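Chemist: Structural data only, the sequence is not supplied:
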């Protein structure tokens, strides 16, 4: 069985390839720039070059592939077209399973981030290949910059009001994807994936405090004010607006996942937020 991972040089894709290698597989790593995954090639990955915008290259990259993980792209406004290119190439290749990294409750989720996931899922619904949806909730790593700032300032800002977010480590989602890609009985399934703990803003601040060994409190802002704070921190207008929208939608419960699917697939507890947050803090600031 040959398993392919798209966007294999990205943060999630690389972790999926590493999980597959650790499981004894020889995965196909599909990337735009093979130089970025020379280390994975040295460890046994079959590196093939293709972009989401190049159907011919995708056909070549998926030749002989049995199962493929389509990792959602990051070019807002172009993602449905790009994802469709991969789906059609998978159909032409006759793959036995196509997995897609989506977002919780994509069919009804009102987050700005969800729109192109919903559109991609609609394309998948009529695809001629068996599919499985991996609807990933938030990555704890998404808070990396905020964690470092909060540890210094003592304040973690957000706009999630009293909402909860079921985050997990990126490596948790990657391992789950690798297990689905190499397992059986996943065709047609929709997995709502999130961590074991659903955290409020105050809980997130407490996790930062635990990681940093310092007092940190949560301060809730209006969505527009939070977007302004993100811009002041260096984010571009679009990224700030999207992240502020996501935080506000967390306040509506749209990234709270109670299915337990992630832990069931992993067969272990998911990684606590404080464990992930610690990697974003200077070693000298950590508790002994």
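Modeler: Cool, the structure landed. Bear in mind that the values here come from a model prediction, so they are computed numbers and not experimental data.

Chemist: rest of the way, CA atoms for contacts and neighbours
Modeler: OK.

Chemist: which stretches of the chain form helices?
Modeler: Along the chain, counting by DSSP state H, helices occupy 11-22, 38-42, 55-61, 79-93, 114-125, 144-153, 170-182, 201-212, 223-232, 237-250, 261-266, 273-277.

Chemist: Presented hereafter is structure B, for comparison with structure A:
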């Protein structure tokens, strides 16, 4: 039995859909805070169980009988370490044979503030004594959706990434990697996952301009100014500071990787820059 936590989220749903192509639906558990959000998965025969990262009893019920578990990292920045530890503890009580976790690219050396909670979670997993796989996901193309649309509409993209190269991949690519690991006979302990190719924000802007058929340019801002821009357009705290920090981190190489581990794992190249821009402009 394979349990996917956070299965009502964008990544979790893609993982469950991918698993449905590999294993019988009855062997898949979608563990979610609100079961009503995944009624469509239940209709396909997937087991749906309530699982709240802040409710240990619900986690014990959700993981009962599980052989393999995918812990999809939570979205409540600042609260994720105790939430993730609760899942790790429940997995240990359930005798899970493999615990996979969606971490961040090169978590142990990354300078990104977003890496901090992932590092702590990875430590908890290692210390649990459970067999594990760390899916260290790089940047998601979907993170750039608003900026791609803005470049096409306003003729400008702003950021603090300098000439840093970003090896992004689509959410579907990372979901396919999770499916591959969850169904592998002997998965690795650590996977550094990133896009098959890389780009700068200037190159991303140029591609958005090309597809939109209008001129657009990338404008570099100090990190604090970029955070202020994000806050000004309604990005909720603490994300303006975290995203600006991530831009600055990309200038230091934190979002670049050319090992092609993701491509090898899923058996195909990841989504290209042109495909990602097209998807964002058509969203």
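Modeler: Looks like it arrived, so ask away. Every value quoted in this text rests on a predicted model; they were computed, and no experiment measured them.

Chemist: wait, which of the helices of the first structure is closest to residue 136 of the first structure?
Modeler: With Cα to Cα as the measure, helix 170-182 is the member of the helices of the first structure nearest residue 136 of the first structure (7.1 Å).

Chemist: Where does that closest one end up in the second structure?
Modeler: Aligning helix 170-182 of the first structure against the second structure (TM-score structural alignment) gives residues 171-183.

Chemist: quick one: buried residues of that stretch?
Modeler: Going by neighbour count (16 or more other Cα atoms under 10 Å), the buried part of stretch 171-183 of the second structure is 171-182.

Chemist: Adding distance to residue 40 of the second structure as columns, could you present those in TSV?
Modeler: Supplementary listing: those in TSV, determined by distance: Cα to Cα, whole Å:
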residue	distance to residue 40 of the second structure
171	20
172	19
173	22
174	22
175	18
176	20
177	23
178	21
179	19
180	23
181	24
182	22
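
Chemist: Identify the farthest-apart pair in those residues.
Modeler: Distance extremes for those: the farthest pair is 171 and 182 at 16.6 Å, using Cα to Cα.

Chemist: Please verify my assumption that residue 247 of the first structure contacts residue 160.
Modeler: Yes: the pair residue 247 of the first structure / residue 160 is scored as a contact, 4.9 Å apart, by Cα atoms under 8 Å.

Chemist: shared neighbours of the two, anything?
Modeler: Residues touching both residue 247 of the first structure and residue 160 (Cα atoms under 8 Å, 6 or more residues apart in numbering): there are none.

Chemist: Please report how far the spatially most central residue of the second structure lies from residue 161 of the second structure.
Modeler: Nearest to the mean C-alpha position of the second structure, by Cα atoms, centre = their mean, lies residue 137 at 5.8 Å. Applying Cα to Cα, to the nearest Å, the value for residue 137 of the second structure to residue 161 of the second structure is 19 Å.

Chemist: what's the answer for residue 9 of the second structure, then?
Modeler: Counting by Cα to Cα, the gap between residue 9 of the second structure and residue 161 of the second structure amounts to 28 Å.

Chemist: now do residue 135 of the second structure
Modeler: Separation of residue 135 of the second structure from residue 161 of the second structure (Cα to Cα) stands at 24 Å.

Chemist: that older thread, give me the contacts around the match of helix 170-182 of the first structure.
Modeler: Contacts to stretch 171-183 of the second structure, defined as Cα under 8 Å, 6+ apart, come from residues 2, 10-12, 14-15, 18-19, 22, 68-70, 100, 133, 135, 137, 140-142, 187, 193, 262, 265-266, 270-271.

Chemist: What is the corresponding segment of the second structure for stretch 120-127 of the first structure?
Modeler: Residues 121-128 of the second structure are matched to stretch 120-127 of the first structure when aligned by TM-score structural alignment.

Chemist: List the buried residues of the matching stretch.
Modeler: Neighbour counts over stretch 121-128 of the second structure (16+ other Cα under 10 Å) mark 121-122, 124-125 as buried.

Chemist: can you redo those as a markdown table with distance to residue 94 of the second structure?
Modeler: Written out in a markdown table, the entries for these read as follows (distance: Cα to Cα, whole Å):
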| residue | distance to residue 94 of the second structure |
| --- | --- |
| 121 | 18 |
| 122 | 19 |
| 124 | 16 |
| 125 | 14 |
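
Chemist: Relative to residue 226 of the second structure, how far out is residue 196 of the second structure?
Modeler: The separation that residue 196 of the second structure has from residue 226 of the second structure, given Cα to Cα, amounts to 28 Å.

Chemist: what does residue 214 of the second structure give?
Modeler: Relative to residue 226 of the second structure, residue 214 of the second structure is positioned 24 Å away (criterion: Cα to Cα).

Chemist: Neighbour count: these two, which is higher?
Modeler: For residue 214 of the second structure against residue 226, the residue with the higher neighbour count under other Cα atoms under 10 Å is residue 226, and the figures read 22 against 14.

Chemist: which residues touch that one?
Modeler: Counting by Cα under 8 Å, 6+ apart, residue 226 of the second structure touches 158-160, 240, 244.

Chemist: Looking at these, which is nearest residue 207 of the second structure?
Modeler: Ranked by distance to residue 207 of the second structure (Cα to Cα), those are led by residue 158 at 14.7 Å.

Chemist: burial measure for the closest one, as a count.
Modeler: By the measure other Cα under 10 Å, the count of residues near residue 158 of the second structure is 21.

Chemist: likewise residue 63 of the first structure?
Modeler: Neighbour count of residue 63 of the first structure, defined by other Cα under 10 Å: 16.

Chemist: That one matches what in the second structure?
Modeler: Residue correspondence, TM-score structural alignment: residue 63 of the first structure in this structure matches residue 64 in the second structure.

Chemist: Correct me if wrong: its match contacts residue 94.
Modeler: Yes: the criterion here is Cα under 8 Å, and residue 64 of the second structure meets it with residue 94 at 5.9 Å.
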